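Novice: After the sequence you'll find the predicted model.
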Amino acid sequence: MKKQVVVAVSGGFDPIHIGHIRMFQEAKALGDELVVILNNDNWLADKKGKPFMPGVERKEIIEAIKGVDRVVLTDHTPGDPDRSVCRALREIKPDIFANGGDRKPDGDPVLEVDVCKELGIQMMYNIGVGGKVQSSSWLIAKVAKNFPDTKIYENKLHGTGKAV
């Protein structure tokens, strides 16, 4: 019997958008099982200041998407110095770790590259039709612009606003 090819993708998906859907579709076509590694609320709080959508809701939405076989929520703790998905990759041991249009081979976290090499996981890049076609931060900034009375807080890394 042929071994099932497991493909993993990762992200915050907060909020989910068309670029994410296209990445899921293309990643699924690379193998038999698609596992989405979903960065939890602690990870998002450290990156952006506050999640736009709670992790349990993001997980339920992603589980409902055709082609997604499993969603694994990361175990990041508040202030976790390890912002990688290495622990999840070690647990899942996918054959392929597919990265979207916002990720480049020379810009990847070294920890993830090293773990993939160690475990024999093939890393693939620019997965999804058309590269980076949308951004969760762009969507949130658009909401903030169109609804100026909405209270905004700053994205810790990029300085873009998020509606709360």
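Specialist: Thanks, I have it. Here the structure is a predicted model, which means the values were calculated and not measured.

Novice: from here on, contacts and neighbour counts on C-alpha atoms
Specialist: Will do.

Novice: my read is Cys116 is in a strand, agree?
Specialist: No. Counting by DSSP: H, G, I helix; E, B strand; the rest coil, Cys116 is not found in a strand; it is helix.

Novice: Now do the same contact list for it.
Specialist: Leu89, Phe97, Gln122, Met123 (Cα atoms under 8 Å, 6 or more residues apart in numbering).

Novice: ok, and here's another one to check against it:
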Amino acid sequence: MDAKHKIISYRQAGKVADQLHKAGKKIVFKSGCFDLFHIGHVRALQAAKNQGDILFISLGNDAWLRKYKGQGRPIFRQELRAELLASLACVDYVVIARESIANRIDHKKLFSIIKPQYYMLPPNDKALVEKRVFAKQYGAKIVFKSETRGKFASTTRLHVLLQSLG
């Protein structure tokens, strides 16, 4: 499948998820910004895919990323970040989130449409308490994947490093 065909709308995500549930497929859900893509992202996505049959990514949109990460972000527009994610073999579908943040979560509607069995989170998620309650409402099991340790372990650290280089 061409990478751009893996980037779908909320409506398409609902139709695809319904078909997958009927076929007995296990769906994994992961959200993130994925700006300044690095090895920690790759490993987390591969680990997410290993939890089930189909991996859906909710990609933080540009406006949300600017608000959440601050000035100068995103480095790459949402369309480019979506295409990069969709080009990975471990990613089945990418949906650009178009929701505002509700109780520190920016993908409530999409999650409720897809109804995944697994919800992949980093153990240091700042909204972990809220996401635990949210996952329980939909019967999704939370699965944790630690980020890669080291100076390239997060996009924020990588961004700071690049800024220091001038």
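Specialist: All right, it came through fine. On a predicted model such as this, the values are computed, not experimentally measured, just so you know.

Novice: Post the TM-score for the overlay when you can.
Specialist: Remark: TM-score between the superposed chains equals 0.76 [TM-score structural alignment, normalised by the length of the first structure]; 139 aligned residues with a Cα RMSD of 2.1 Å.

Novice: Which ones among the contacts of Cys116 of the first structure lie within strands?
Specialist: Phe97, Gln122, Met123 (DSSP state E).

Novice: For these, could you give me CSV that also reports distance to Gly12 of the first structure and neighbour count?
Specialist: Shown next, in CSV, are those (distance: Cα to Cα, whole Å; neighbours: other Cα atoms under 10 Å):
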residue, distance to Gly12 of the first structure, neighbour count
Phe97, 16, 22
Gln122, 21, 14
Met123, 19, 17
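
Novice: Let me know the closest of those to Val7 of the first structure.
Specialist: Nearest to Val7 of the first structure out of these is Phe97 (Cα to Cα; 5.9 Å).

Novice: That closest one -> the second structure?
Specialist: In the second structure, Phe97 of the first structure lines up with Tyr119, judged by TM-score structural alignment.

Novice: ok, now how distant is its match from Tyr93 of the second structure?
Specialist: 15 Å (Cα to Cα, to the nearest Å).

Novice: So what does Pro48 of the first structure match up with in the second structure?
Specialist: Just so we're on the same page, residue 48 of the first structure is Lys rather than Pro. Per TM-score structural alignment, Lys48 of the first structure is aligned with Lys69.

Novice: Just give me the neighbour total for that match.
Specialist: Lys69 of the second structure sits with 13 neighbouring residues when counted by other Cα atoms under 10 Å.

Novice: now Gly24 of the second structure
Specialist: 9.

Novice: What's it aligned with over in the first structure?
Specialist: Under the alignment by TM-score structural alignment, Gly24 of the second structure pairs with Lys3 in the first structure.

Novice: if I look at the residue positioned nearest the centre of the second structure, how far off is Ala23 of the second structure?
Specialist: By Cα atoms, centre = their mean, the mean C-alpha position of the second structure lies nearest to Ser31, the distance being 2.1 Å. Remark: distance between Ser31 of the second structure and Ala23 of the second structure (Cα to Cα) = 24 Å.

Novice: One more: Ala127 of the second structure?
Specialist: The value you get for Ala127 of the second structure to Ala23 of the second structure, if Cα to Cα is used, is 32 Å.
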